[in-house]
Structure formats: structure tokens, C-alpha cells
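**Q** Dropping a prediction and its sequence here:
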Amino acid sequence: MSAAPQGAPVFGAPVRFGVLGCADIAWRRMLPVLTAAPDVEVVAVASRERARARRFTDRFGGRPIEGYEALLAARDVDAVYVPLPAMLHAEWVERALRAGKHVLAEKPLTGSAAETARLVESASARGLALVENVAFPHHALHADVRDRLAHGAIGRLRGFGATFTIPVLPASNVRHLPKVGGGALLDIGIYPVRAALEFCGPDLAVVGAVLREHGRTGAVVAGRVLLASAQGVTADLFFGMEHSYRNAYEFAGSEGRLTVDRVFTPPPSYRPVVCVERQDHREEFTVAAGDQFAAVVARFVAAVRSGGDAQGLAAASVRQAELVAAIEEAAVRVTV
């Protein structure tokens, strides 16, 4: 039998969070956002080592807990945030749902489309919110871009391109361990893949793909993917972790071009600039700054309070996982 939520929040009361793991992203990005949110209370942080959990709670509050199972058993935890390495998500998200907890999990939600769909169905059946922390679509920038495209800023959309690359990581980084961290496609490539789905529609198919794999570790370190919609709009995606840092996207239209830099990881104070070029005319539009991680937390809290209604986000996560699986299946793999 499925477990009923152990501590569903009282209407208007803060959602009580437990943090399942002490990853760097929790320290740098998510815990500062969670502790600042007026409708959230961080009540516990769990680690396999109590001292590590205490380091987090000394800064962010809550009580330290040794062991993930102990946190899931806590009756004063309504929801858990899961920042564990990618290939551990499926197991612990499933355990959290069975314990009756709402779940906000780092991306990728799982390493397979089938597992992602199964967890989404499990959350829905239990009336629990399950949200994958793909944060960038929640920034106001992308609504601004979508509106400009809809109003003909560059004419009819013909093609889309997105890039996300980061410098070489230390050999000890979890991304170099495919069975734990998943590699560059699951950790970095997800950003341009999701952007293509957001702007080119859910019917994208893989035309071709190349994945570069490390000869010693077997980890995917870079890749290039060409997708196409049923209407012939193409999406050219490039990603990797052996490059200079860059994240950007661009749209090619029948009458112009729209480009934006720093689209996936803008700091909260950063004001993105949208560039529109039409023949001999160029304009720049500055978009308001925003914290996309705070926006995800607000969306998650709303889903918790509405009884787990986050189906729009859940469906996007499933389609994203399906497209990643199609890329993996179609890719030409090159050992480097």
C-alpha cells in the first residue's frame, strides 16, 4: 500500500523541508533560496555522515540527521529536496514518495525515460508533487523571448541553436563517473535539450547526434545533436565539459535573428539582454533580473498546496527524458 502524506502542511503554514544529501548545489544555490522563502521551513538535513549534515545545519538551520532513511521517517517533514548524484535520484525519489513526501529533485530526475514516467505516475497516484529542478524555464527572460517570437520579431521561426559548455573538471568530479553522475549529456546537455522542447515543441525527433566519450571512464564529455520538428524547424544543440564556459541560444527566422547570452545560469542580479537583428537594423532589450531557483521553489510550494498538481512540469520532464533516450540510442559515439 502507498503511504499517505505524513505531515501535509496546514493551509497557510510553511512547507517543512528536509534535505536529502549535502551536495555543493544545495550549499551554493538551493538552501539559500529555501531558507529565504517565506513559505518554507528547512527542518532537517541528512547525510551519511552526521558531521557533514551539522555543517549544513549550522549555517542554514534545522537539525542534522545521519542517514537518508531517518529523514524520510521524520513526521515533521512535508517535502524533501534531493540533490544527490544523478544516478541515485530514482531510488531515493521513489523512497521519498513511498514515505508520503513531496519531492523537489535535482535534474536529471532519473537516468531513463521509463523510470521518469514511472515516478511521475507514482507521485500522481499518491497526490504528491514531484518537480525536477530544471530552473531556467522559470526565469522571466524566456517568457519575454517567447512573446517576441509570437509577435513576429524575426518572422517565422526556421531554426534554433543552443550551447552550454563548461571548462574541464577535475578527474574526481562525479560527472566523470557514468554510473553515479551520468556524464555531460544528462548533467549539461539537458539544458539545450529542454530549451529546444520549450521553444520548438514536444514533437522533436533526432536527426543525428555525436557523443564524445572519455576512453578511460566511459563518461560522455561532450556532444552535438540535430533535432527537427514535424514542420521542419531544426534545433542544433552543443554541450560539453571540456570547453570554455558558454551558455546561449539563438533563433533564426524568416526576417531576422534573436540571440541571448547567459540563458541557463544567470545570477539573480543579472539582467539578460535580448538582441534582435533584422537586415540592417539591430535592437537590444534588457529583461528584469530574477532568481530562477526561487521561482522553482515557489512553483513547487504551489503544487504542494494544491495537492500535487504539477502535471505541466511532470509532462515536460517525461518528454525531456524520452528525447534524451532517443539521442543516446541514435548517437554515433567517439572515444577520446
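**A** In hand now; what should we look at?
**Q** make it CA atoms for all contacts and neighbour counts henceforth
**A** OK.
**Q** Where do the strands of the stretch 201-336 of the chain begin and end?
**A** Secondary structure of the stretch 201-336 of the chain (DSSP state E, counting those that start in this stretch): strands located at 205-213, 220-228, 234-240, 246-253, 257-261, 273-278, 281-286, 332-335.
**Q** okay if I get the ones you listed as TSV plus distance to residue 131?
**A** TSV is the format used below for the strands of the stretch 201-336 of the chain (distance: least, CA to CA, whole Å):
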stretch	distance to residue 131
strand 205-213	25
strand 220-228	25
strand 234-240	24
strand 246-253	23
strand 257-261	26
strand 273-278	28
strand 281-286	29
strand 332-335	31
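**Q** Comparing those strands, which stretch has the densest surroundings?
**A** strand 234-240 (a mean of 25; mean count of other CA atoms under 10 Å).
**Q** What segments of the chain are helices?
**A** For the chain, helices defined by DSSP state H occupy the ranges 24-25, 31-36, 50-60, 68-72, 89-98, 113-126, 140-150, 184, 190-200, 292-305, 311-330.
**Q** Pasting the second one now:
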Amino acid sequence: MELITSADVAAAEERLAGAAVRTTLVPCEWAPGELWVKPENLQPVGAFKIRGAGNALARLDPQRRRAGVITHSSGNHGQALAYAARMHGVRCVVVVPEGAPRVKVAAMHGFGAETVSVEPVRRVEKARELAEEQGLTLVPPFDHLDVIAGQGTVGSEIAADLPGVETVLVPVGGGGLAAGVATAVKARCPQARVVGVEPELAADAKQSLERGRLTPWPAERTQRTMADGVRVGPSELTFAHLRARLDGIVAVSEEEIFAAMGALALSARLVAEPSGAVAAAAHLAGRAPGGRTVAVVSGGNVVPDLLARAVTAEG
């Protein structure tokens, strides 16, 4: 199976100039050990997804791009594709699972996307149906080489800003971010460990790596975690990258995710959604390898009352 290369990530960096923010590492002197966070919640769509969506859209044949794009997403990728589509002046449709966070769906509409709500298990199927019926190009959230390469720019920036990094912690849902980050970091900092982080209630990628084969969990099982952005599991493509380039995956509890949200808000002044807090949670809970560590805060599109409860609990 074809895997992306560091050259693919470098090319994506050039395409994303002006579209994605080059986020700066934030030192966390309040945390145990040596920790920096990569605040991807500061992207214009509130999450790292603009990198993959922007790169994939820029790579499309102009005629196909003009016809419009479609995706399936619980929120962040949908927002990112809608944002990128608006930049190019093209139509965007997002198939969202029922129960997707209202704040994320509202943001998609704000960026000009049309949304179609379906049962979580039908979102991929429905997106493919609509793509064929309406002549739209499907840009999936992670199962795409250009998307993975775009997400990898998070890793190349980490390597450039902290070449002595020893551990990079990255959330794992569909696996596109972890696949891209591991590719970029390993190419530039081969001594560094790149470790994925999942909620215990949606640890399908961890189990898959342990078994040596893709082991999907049913949607009704992964729906239990508050971290909606990582409820989906990896594809064959992203799993191939994870097997080849990731140094392992650790799992964190719901309580640890919740505590990390509060700590990031109070001590780092960073708003993190549950999915965005899982990597920092692994370090703060002592579940990560340690050393000079960077945790990717992948997104900050959180329901306000959940954030308020996390801050109150931590305070």
C-alpha cells in the first residue's frame, strides 16, 4: 500500500501557506516534566483539519473542484472543508451523524456548507451516494493521501520548532493526523517517539495495533466517549501508516480527558474540546513515555457548558 513521504508533507506546506496558521509551540511550565503543546485549536476553523482539507482541495483538478465537494464528518473536518471550499468559491456538502455537536454543525453552516443528517453508521454510505448523484468529489476526513500529507504539516512544524523533541503525543481517531505527524517527525527527528492517544472507550486503533490487524469497534461502542472527534476508527490506509511509523498508542479515561480540558483552559489559557485534550491528558496522567514532550491540542470546538464544567472542576 502506498504511504505518504516527507516530500509529500513538504509540498503540502507550500500549498497551505496563507490558508492554515503556523501555530507556535506553547511551553507548559505548570505541568510535570517537560511539556509543550501545539495549539491547533487556534486554526481559523478551530482545529487542525484545515490542513488536510486545504491540501486535498488545492490538489483537485480545477474542473472537479468547480463542481463542488462533499464529505462526512462529526464536525471539524466538515468545518475545514467548508472553509476551504468557500476560499475557492465552490459548493460544499457535509453528511453529519445524528447527535453531532450543535456548535460544530452551526459552524459548518456559517462557512456556507449544506448539511445532511443521518444515523452515524450511514454517514459514509450517504456521502458516497450523494457524491455520485450530484457529481461532487468526496474528500474524506482521513482516508486520503492528500489529507494525510496536509495533516503531516503539524509534525514538520513541531520538528522545526523543537528539533530535540523526544516524545510527540497525538490524538488518534481516523488516524490521518497521527499518520501524517509520525511521517514528518520521523523524517526530521528520527530519535523521537511518536505516540498516539485514544480514549479508553474508543481504543480501537490501540487494539488493532496490538493484534496486528484492523479491528473496528461498532459505533454504539465508541459513542460512549465524550471525545466525539475520535469516535471513528482508522481505515486500511491510515492503519498502514500507523503500523509502519507510530511507536505505540496509549489510552486515557474520560476523567483524565475532562481534567486535561480544565487544566489547559486554566493554566495554558487554551480552549480544548475533549478530542483536543486527549494528548495532553496522556502526559498529565503519567501515561506517556516522558522526556521533552509535545502534545498536539487538535481542536477547540467545544460545547460551552462542557468547558464550563471542566474549568469549574479543575478550579
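**A** Good, I have the coordinates. Everything numeric in this text was worked out from a predicted model, so none of it was measured.
**Q** Can you calculate the TM-score here?
**A** For this chain pair, the superposition-based TM-score is 0.33 by TM-score structural alignment, normalised by the length of structure 2; 169 aligned residues with a CA RMSD of 6.0 Å.
**Q** Would you mind listing the residues in contact with residue 20 of structure 1?
**A** Residues near residue 20 of structure 1 by CA atoms under 8 Å, 6 or more residues apart in numbering: 45-47, 68, 71, 80-84.
**Q** cool, residue 311 of structure 2 as well?
**A** Here residue 311 of structure 2 is in contact with 261-263, 265-266 (CA under 8 Å, 6+ apart).
**Q** Settle this for me: residue 198 of structure 2 is touching residue 169, isn't it.
**A** No - between residue 198 of structure 2 and residue 169 there is no contact under CA atoms under 8 Å: 10.4 Å.
**Q** Can you check which residues contact both of these two?
**A** Common contacts of residue 198 of structure 2 and residue 169, defined by CA under 8 Å, 6+ apart, are absent altogether.
**Q** who wins for most neighbours among the contacts of residue 20 of structure 1?
**A** Neighbour counts for these, by other CA atoms under 10 Å, peak at residue 45, which reaches 30 neighbours.
**Q** Excluding covalently adjacent residues, which one is nearest to that one?
**A** Spatial nearest neighbour of residue 45 of structure 1, chain neighbours left out: residue 19 (4.6 Å); criterion: CA to CA, 6 or more residues apart in numbering.
**Q** Any idea how many residues pack against the one you found?
**A** Around residue 19 of structure 1 there are 31 other residues, counting by other CA under 10 Å.
**Q** That one reaches residue 69, doesn't it?
**A** No - at 11.8 Å, residue 19 of structure 1 does not count as touching residue 69 under the criterion of CA under 8 Å.
**Q** Which residue ranges of the stretch 51-200 of structure 2 form helices?
**A** 62-67, 76-88, 102-110, 123-134, 145-151, 153-161, 176-188 (DSSP state H, counting those that start in this stretch).
**Q** can you tell me which of the ones you listed comes nearest to residue 15 of structure 2?
**A** Closest approach to residue 15 of structure 2 among the helices of the stretch 51-200 of structure 2 is made by helix 145-151 (9.0 Å; CA to CA).
**Q** Which strands and helices lie in contact with that closest one?
**A** helix 6-15, helix 49-59, helix 176-188 (3 or more CA pairs under 8 Å, 6 or more residues apart in numbering; DSSP states H and E).
**Q** Which helix or strand contains residue 294 of structure 2?
**A** In this assignment (DSSP states H and E), residue 294 of structure 2 forms part of strand 292-297.
**Q** now that strand against helix 176-188, angle please.
**A** Here the directions of strand 292-297 of structure 2 and helix 176-188 differ by 150 degrees (axes from the mean of the first three to the mean of the last three CA atoms, to 10 degrees).
**Q** if I look at residue 310 of structure 2, how far off is residue 207 of structure 2?
**A** 29 Å (CA to CA, to the nearest Å).
**Q** More neighbours: which of these two?
**A** residue 310 (23 against 16).
**Q** check contacts around the more buried one.
**A** 258-259, 261-262.
**Q** Against residue 118 of structure 2, how distant is it?
**A** 30 Å.
**Q** a markdown table for the helices and strands packed on helix 145-151 of structure 2, including mean neighbour count?
**A** A markdown table is the format used below for those (neighbours: other CA atoms under 10 Å):
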| stretch | mean neighbour count |
| --- | --- |
| helix 6-15 | 19 |
| helix 49-59 | 26 |
| helix 176-188 | 28 |
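**Q** how about JSON lines for the ones you listed, with distance to residue 245 of structure 2 added?
**A** Listed next are those as JSON lines, based on distance: least, CA to CA, whole Å:
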{"stretch": "helix 6-15", "distance to residue 245 of structure 2": "12"}
{"stretch": "helix 49-59", "distance to residue 245 of structure 2": "19"}
{"stretch": "helix 176-188", "distance to residue 245 of structure 2": "6"}
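**Q** so which of those comes closest to residue 306 of structure 2?
**A** Residue 306 of structure 2 sits nearest to helix 49-59 of all these, at 21.8 Å, using CA to CA.
**Q** Report the angle between that closest one and helix 6-15.
**A** Using the same axes, to 10 degrees: helix 49-59 of structure 2 against helix 6-15 is 90 degrees.
**Q** For helix 49-59 of structure 2, which helices and strands make contact with it?
**A** For helix 49-59 of structure 2, the elements it packs on are helix 6-15, helix 76-88, helix 145-151, judged by 3+ CA pairs under 8 Å, 6+ apart.
**Q** Turn these into a markdown table, columns for distance to residue 128 of structure 2.
**A** Putting the helices and strands packed on helix 49-59 of structure 2 into a markdown table (distance: least, CA to CA, whole Å) gives the following:
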| stretch | distance to residue 128 of structure 2 |
| --- | --- |
| helix 6-15 | 26 |
| helix 76-88 | 15 |
| helix 145-151 | 17 |
